[in-house]
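> what follows is a predicted protein model with its sequence.
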Amino acid sequence: MLCRFSEKGRVRKKILRAVLCLFTVPFVLAPIARAQTVNHSYPRIGVQHFGEAPADWYARFDLVIVPWADNDKVRQIKAMNPNTVVLWTDGWTSFNSKNPVQAYIPNEAPQWFAKDSKGRDISLNWGKLMNMSSLCPRVNGKRYVDRHPEVLVQQVDLNVYDGIASDWCWGEPHGIDDIDLDRNGKNDYIEHGDGWVAQRWVEGVLAMLEKLRSLIGPNKLMWINSGKFQDWGWEYSNGVELERYAGILKWNFVWNRYKNFMSQAISPHILLMDARPWGGDIYSPTPTKNHLKLARFLLTVTLMGDGYFNFNPLEAGEHTYHSYYDEFDVKLGFPTSDGQELPNGCLARFFTNGAVITNPTGVTQTITDSDLQSLAGYGGPYYRFKGAQDPKFNNGKLFSSVELFSSTQAKGNATLVVGDGIILVKQPQTIVSDIIIDNLDYGTSVMQDPAVFVGNWQQTTDGRGYYSYKIRPSKNKYPHAFTTGGNGSETATFTPDIRIPGRYEVFEWHGYVQQNQMATRVPYTVHFGGGKKQTVFVNQNQNQGRWNSLGT
């Protein structure tokens, strides 16, 4: 089910999701300009998703990075939100026999597999390592880094997609101690040293980026995930990924490189901060989608520049399902200042419609309105917005001061800084992101619990049109629930935690297991204020694969 908050009688235009039931169903509460024009307002929200979801989920985001080529789905997304940028992504560094994009390699050029000093293919956990170096043998006059860009542009329609991304493009080999790039039977790490190997490798990667840029032209976007905040390739690519950030390991390094990226990379920029808690975080709640402080912290760090943000819960694994926060729906507009440092080490930045503060110091700090007034661009007074997910923190009051948490913790041999941040607005306002209650927790909104099923319900992947956040099989074996006709004892109860009283429009979404054999009179009973309730009957043979309003 979906619940959508209606302020002053006006229903907010937002998209949400629910689950499928056959008999008793779910419901929802409600610097060098070279590429295309992309200038999203702030905060900029992205999603890198290794699965597939309905178009209305992706249309919530400014930046979408996906591994599937589906022109119709992308057209649906853009019909709902013409400003959503969609990139197609694929891994470049290793060969996976199950990846159809790489199917040509074994027959066309097995010489392109990286070799060790004994002439053996180098295997990683994810497949064979490709030789992305400048010394890769040529087959028909081409190295892997020359040929693969030609294959990539054949996989996706760039009249529909906005560009091409690499999920995996190492700037140097990792996890190995023997490689023979010059094919002389000697281990290059011993013969030439780590630096030589890294240099030959990145030379090849840069050649690949240059070739890909020449093929897609100056008006399409290119995005690179190297696993690090790399400083190479900025002359060809529009963006990088800060992957699996559970906090900040080296603040000065990250902040300075972020500023360098913004001043040196080609425009428009599409840096993506990929926030993901780690298992050793002593401050993390369970489930980690409710780690509101970490989400605010890394979002506000991102807002000190022009990047995009997504939050991937720890339970999800990499790039599978994502969380959506009230802060995403704040309309900050555009920056009116750069990120500025306060005397206590916190940073603040001013926007058309508000201000942002973040605390990366490792020590809890108090920031006052007077502190903000000392900075260039102050446009207050400011207010905390009134939010539903954390109403004590986002309380809607006039801003006078805030205590922002920050601390340090050991992560391996490094020191990780975790913290908090706050988004302020110029006018009092209420922000309630759409509340989705799903049959599984990963499809259910932040600070909410999934549906409760009583009776003979089955979880299935059969059918079509159901609202499912499809991800890797190990995480998503049962996308939706159904039951057959009976005496009414089978129930599915979707209970949103309503933290801000008001009018909410309630929606349901149903698909089908057998298209023309669905229940024709499914009762949805909506309970609301004052002990009242209303029952709406839905014919599930009709209006499948869409949100259907049950009333406000």
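Structure received.
> rest of the way, CA atoms for contacts and neighbours
Will do.
> contact partners of whichever strand or helix holds Asp274?
Assigning secondary structure by DSSP states H and E places Asp274 in strand 272-275. Contact partners of strand 272-275, identified using CA atoms under 8 Å, 6 or more residues apart in numbering, comprise 46, 239-247, 295, 298, 302, 307-312.
> pull the distance from it to the chain's centre.
Centre-to-centre, strand 272-275 and its host chain are 7 Å apart (CA atoms, centre = their mean, to the nearest Å).
> what packs against the helix or strand just after it?
Next along the chain after strand 272-275, taking DSSP H and E as the criterion, comes helix 292-302. Judged by 3 or more CA pairs under 8 Å, 6 or more residues apart in numbering; DSSP states H and E, helix 292-302 is in contact with strand 272-275, strand 308-311, strand 354-358, strand 414-419, strand 421-425.
> between helix 292-302 and strand 414-419, how big is the angle?
100 degrees (axes from the mean of the first three to the mean of the last three CA atoms, to 10 degrees).
> max-length helix in this structure?
helix 194-216 (DSSP state H).
> now that helix: buried residues?
For helix 194-216, a neighbour-count test (16 or more other CA atoms under 10 Å) marks 197, 200-213, 216 as buried.
> list the buried ones in whichever helix or strand comes after that helix?
For helix 194-216, the succeeding helix or strand toward the C-terminus, using DSSP H and E, is strand 221-224. Neighbour-count burial for strand 221-224 flags 221-224 (criterion: 16+ other CA under 10 Å).
> try stretch 61-76
In stretch 61-76, the ones that count as buried by 16+ other CA under 10 Å are 61-69, 73-74, 76.
> please compare the first structure with the one that follows:
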Amino acid sequence: MTRCLRIMAVFLTATMAAATTQAGPTTREGEEKPLLRRIADRTFPSVFQAWNPAENLKGEDALVTAARHDLIFHGPGYLGLQWNRQPVGLATGFTPGSIAQARQKRKRLLKLNPNLVLLAEIRYRDARKGFLPDGHEWWMYKDGKPVPGWAEGGFYQLDYRNPEYRRHVAARCRAVVETGAVDGVMLDWWQEDEHRLALAKAVRAAVGQKALILVNANDRTTPLTAEYVNGYFMECYRSRTAGDWKRIADTLAWAEKNLRPPRINCLETWYHGSRRDLNLMRATTALSLTHSDGYCLFSDPNPLPRPDHLHDWYPFWNKSLGRPLGPGKGRPDKAVQREFENGTVVYNPMGNQPVTVTFSEDRTSLGTGRRGRKHLLAGADGDIYLKPQTRTEAAKAQE
């Protein structure tokens, strides 16, 4: 891990500097910030939404809850976009009325969070029955029968090995970006093979050089397609062992170094027992904060019989840190530490012994609420220690 962090140092510092330089002049009131500036202007922690929302903020307007996140990806319908042909899998455009509706929803969301990034998932690997006509050549077949998408059922695989179908997917990606409602696209189920490499090239050519491409690589690296994609959705379904957390950290560090800038890596882990696995939520957040300039999420496990990626909004995620002052650094006790404008983040990986975090001044722990110069942090945990002048932020974060 220490070696990865040394490698990251140059790249994280350069990326933040480049993003800030390219952000451009101050935006006039009412104007949307350029994409690079929205990414660079974020303060931390920075959380993303994978399809489904936080659901514990009862009584709060749904758009307000959504705008707590700094990046959201969802199907085009989330913004109100409607494909202009039936079955929808054959469409390569959207109805004019729905484009106007989607732009208005985008405008409302960006008013609530001026740094929000919006992506649309374009399905290429599987879809529900009815996405294409029965018997269509773009379904994937085995022994003359459609191939199921995954074990939970209801979805069937699409034949992305077919060059004509890949061109069709790329055209759909171009269409959604050209609506002006989103900043790029998300492609699920990503791994390395010649067909996905061809798809990555086709999608990048279709959406242009500035649009974002996010892919779900789980906890794997994808060297072949790295130059075409801006970030991983790291849907980390394996997080029960120290080896799992090391692999996650190594992949995140690799992605921060090797993917196409601007980078938008999104780290998600699932709870083990319940949403009250607060140490795992803090560990996920701290891992993201110390190893990347990306986004984090702690959510429900997919096997539950309910929509995937539902989650709570945790006070720990309320904005408190400001921006990073430099890259994360490995400590002699094998924890990782990173300094921010308003405090310090420490990540202590699973399998490590408890560590003592010491400061020359009183710091307030967001994990425990305790104020002092020494704090004990267990393994498989992380914490944010706010400086004295930001104690009011600590109070807000506990609300």
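In hand now; what should we look at? On a predicted model such as this, the values are computed, not experimentally measured, just so you know.
> picking that back up, taking the buried residues of strand 221-224 of structure 1, tell me the two that lie furthest apart.
Leu221 and Ile224 (10.3 Å; CA to CA).
> so what's the counterpart of Ile122 of structure 1 in structure 2 up against?
Correspondence of Ile122 of structure 1 to structure 2, assessed by TM-score structural alignment: Val147. With contact set as CA under 8 Å, 6+ apart, Val147 of structure 2 has these partners: 140-141, 156-157.
> most widely separated two among the residues you listed?
Counting by CA to CA, the most remote pair of the contacts of Val147 of structure 2 is Tyr141 and Tyr156, 9.4 Å apart.
> those two - which one has more neighbours?
Remark: of Tyr141 of structure 2 and Tyr156, Tyr156 carries more neighbours, 21 against 16, as counted by other CA atoms under 10 Å.
> need the three-state assignment for the counterpart of Lys73 of structure 1 in structure 2.
Under the alignment (TM-score structural alignment), Lys73 of structure 1 pairs with Lys105 of structure 2. With DSSP: H, G, I helix; E, B strand; the rest coil as the basis, Lys105 of structure 2 sits in helix.
> Lys105 of structure 2 and Gln209 of structure 2, how far apart?
Taking CA to CA, to the nearest Å as the measure, Lys105 of structure 2 falls 25 Å from Gln209 of structure 2.
> dump the helices and strands packed on helix 292-302 of structure 1 to a markdown table, plus distance to Leu152 of structure 1.
Putting these into a markdown table (distance: least, CA to CA, whole Å) gives the following:
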| stretch | distance to Leu152 of structure 1 |
| --- | --- |
| strand 272-275 | 22 |
| strand 308-311 | 24 |
| strand 354-358 | 39 |
| strand 414-419 | 37 |
| strand 421-425 | 40 |
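> switch those strands over to CSV; also include distance to Lys386 of structure 1 and mean neighbour count.
Formatted as CSV, these follow (distance: least, CA to CA, whole Å; neighbours: other CA atoms under 10 Å):
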stretch, distance to Lys386 of structure 1, mean neighbour count
strand 272-275, 24, 24
strand 308-311, 21, 28
strand 354-358, 14, 27
strand 414-419, 21, 20
strand 421-425, 10, 25
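> His480 of structure 1: which of these is closest?
That would be strand 308-311 among these, by CA to CA, at 23.5 Å.
> that closest one aligns to what range in structure 2?
Taking TM-score structural alignment, strand 308-311 of structure 1 hits residues 295-298 over in structure 2.
> post-alignment, that stretch versus structure 1, mean distance?
For stretch 295-298 of structure 2, the mean deviation from structure 1 after alignment is 1.1 Å (mean CA distance after the TM-score superposition for structure 1).
> helices along structure 1, start to end?
55-58, 71-80, 105-108, 144-155, 188-191, 194-216, 251-264, 292-302, 369-373.
> out of these, which is closest to Ile422 of structure 1?
Per CA to CA, nearest to Ile422 of structure 1 of these: helix 292-302, 6.6 Å.
> and the angle for that closest one with strand 421-425?
Using the same axes, to 10 degrees: helix 292-302 of structure 1 against strand 421-425 is 70 degrees.
> hang on, the earlier thing: hmm, Ala66 and the match of Lys73 of structure 1 touching each other?
No - the criterion here is CA atoms under 8 Å, and Lys105 of structure 2 misses it with Ala66 at 11.5 Å.
> between the buried residues of helix 194-216 of structure 1, which sits nearest Val145 of structure 1?
Using CA to CA, those come closest to Val145 of structure 1 at Met208, 4.6 Å.
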